[in-house]
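> Prediction below, plus the sequence it came from.
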Amino acid sequence: MAVQRMDNVGIVVDDLDAAVAFFAELGMELEGTARIEGLWADRTVGLDGILSDIAMLRTPDGSGRLELAKYHTPAAGRPEPAAPPPNTLGLHRVMFAVDDIDDTLARLRTHGAELLGEVARYENAYRLCYLRGPAGIVLALAEQLG
């Protein structure tokens, strides 16, 4: 049997409200929120005593979703270093196609986004950049040209 679809990407954050606001500013739509706890959650994740709040957001076209999670117990650990570089092993980044990269960056900066390098041009096809968002995650933005 083959994979049916990629359902969502999960990101653990320390401030759920701020992360939801950040991704809403990017243009994602909040589907809903839930409190997660109980034996089924412990068994699924492999941790004991889980108590977390989650928010599910989707892209405007409905093709992609992010699940943001704030763990109350057990407390989330912090990676070392706190803001790992983009070439760290593991989840690399999440990329979003945007219609105006400059406008998107300006709006996200009001939510704490920091550009990692600069906005660069790839041939005559794209303008691209990496930025650091909530909980230190790395996002990439891509604006198609022409």
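Received it, and whenever you're ready, just let me know what you need.

> C-alpha only now, for contacts and for neighbours.
Noted.

> measure residue 142 to residue 98 for me?
6 Å (Cα to Cα, to the nearest Å).

> More neighbours: which of the two?
residue 142 (22 against 17; other Cα atoms under 10 Å).

> Tell me if I'm right that the more buried one and residue 127 touch.
Yes. Under the criterion of Cα atoms under 8 Å, residue 142 makes contact with residue 127 at 5.8 Å.

> what residues are shared contacts of the two?
residue 101 (Cα atoms under 8 Å, 6 or more residues apart in numbering).

> Could you look up the SS state of the nearest residue to residue 94 once chain neighbours are set aside?
Ranked by Cα to Cα, 6 or more residues apart in numbering and with sequence neighbours excluded, the top spatial neighbour of residue 94 is residue 139, at 5.0 Å. When classified by DSSP: H, G, I helix; E, B strand; the rest coil, residue 139 comes out as strand.

> Contact partners for residue 139?
Residue 139 touches 93, 94, 95, 96, 130, 131, 132, 133, counting by Cα under 8 Å, 6+ apart.

> let's see it at 10 Å
Residues near residue 139 by Cα atoms under 10 Å, 6 or more residues apart in numbering: 86, 92-96, 113, 115-116, 129-133.

> Need the max-distance pair from those.
92 and 113 (16.9 Å; Cα to Cα).

> So for the two, which sits in the more crowded spot?
Set residue 92 next to residue 113 and count neighbours by other Cα under 10 Å: residue 113 wins out with 20 against 14.

> for comparison:
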Amino acid sequence: MDEGTVSVRYMVDDVEASVAFYTSVLGFEVLNDFAPAFADVRRGNLRLLLSGPTSSAGRPMPDGAVPGPGGWNRIHLIVDDIDGEVERLRAAGAAFRNDVLSGPGGSQVLVQDPSGNVVEIFEPRIA
């Protein structure tokens, strides 16, 4: 990995389904695939580590808590045409948490991977 690469880990229920989603729906490429335990994929400078329940990252903590997918933390992917991207994602069967929202910096929508992890699709406002 070069110094410009940012790595983020997502806990997932099914590594194979997650690899399929990130590669075929969101345009990532596979770096390593050790399914069913683990895989990592890349899009630009983002390396996304997909850790299943049998991965070392899925082991219970000393207090018994078990890492799992979901939540509100998310990766943020910038697009040029959010409406077109939403249409493409819907046609691919992607699940959304909301409709497109507009704010001071641009427009965003939240799509979920097969395990319920959130990916924000964002179109910046042109100044």
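Ah, there it is. Treat the numbers as computed from the prediction; the structure is a model and nothing was measured.

> Just give the TM-score of the two.
The TM-score (TM-score structural alignment, normalised by the length of structure 2) is 0.69; 116 aligned residues with a Cα RMSD of 3.0 Å.

> Narrow the contacts of residue 139 of structure 1 to just the buried residues.
By neighbour count, with 16 or more other Cα atoms under 10 Å, those hold 86, 113, 115, 129, 130, 131, 132, 133 as buried.

> Tell me the one among these nearest to residue 31 of structure 1.
residue 133 (20.5 Å).

> Can you find the partner of that closest one in structure 2?
Under the alignment (TM-score structural alignment), residue 133 of structure 1 maps onto residue 113 of structure 2.

> Then residue 63 of structure 1?
Using TM-score structural alignment, residue 63 of structure 1 pairs with residue 45 in structure 2.

> excluding its backbone neighbours, what's nearest its match?
Nearest one to residue 45 of structure 2, counting by Cα to Cα, 6+ apart, is residue 5 at 4.6 Å.

> The one you found contacts residue 41, doesn't it?
No. Counting by Cα atoms under 10 Å, residue 5 of structure 2 stays clear of residue 41, with 11.8 Å between them.

> Please enumerate the shared neighbours of the two.
Common neighbours of residue 5 of structure 2 and residue 41 (criterion: Cα under 10 Å, 6+ apart): residue 47.

> Settle it for me: which of these two has more neighbours?
Each of residue 5 of structure 2 and residue 41 has its neighbours counted (other Cα under 10 Å); residue 41 has more, 21 against 13.

> Hmm, residue 50 and the more buried one touching each other?
Yes. Between residue 41 of structure 2 and residue 50 there is a contact at 7.8 Å, judged by Cα under 10 Å.

> Which neighbours do those two have in common?
Jointly contacting residue 41 of structure 2 and residue 50 under the rule Cα under 10 Å, 6+ apart are 18, 19, 22, 33.

> and the two most separated of those residues?
Farthest apart among these - using Cα to Cα - are 22 and 33, which lie 12.7 Å from each other.

> what residues are shared contacts of residue 142 and residue 98 of structure 1?
With contacts taken as Cα under 10 Å, 6+ apart, the residues that reach both residue 142 of structure 1 and residue 98 are 127, 128.

> excluding its backbone neighbours, what's nearest residue 17 of structure 2?
Using Cα to Cα, 6+ apart, the nearest residue to residue 17 of structure 2 is residue 114, at 6.6 Å.

> Please, which helix or strand holds the one you found?
For residue 114 of structure 2, there is no helix or strand it lies in under DSSP states H and E.

> Near it, how many residues? Count them for me, please.
Close neighbours of residue 114 of structure 2, defined as other Cα under 10 Å, add up to 22.

> Verify the stated contact: it with residue 11.
No. Residue 114 of structure 2 is not in contact with residue 11 according to Cα under 10 Å; the separation is 11.0 Å.

> anything in contact with each of those two?
18, 69, 70.

> which residues make contact with the helix ranked longest in structure 1 from outside it?
Within structure 1, and with DSSP state H defining each element, the longest helix by residue count is helix 16-26. For helix 16-26 of structure 1, contacts defined as Cα under 10 Å, 6+ apart pick out 11-13, 27-30, 53-59, 66-71, 96, 98, 104-105, 107-113, 133-135.
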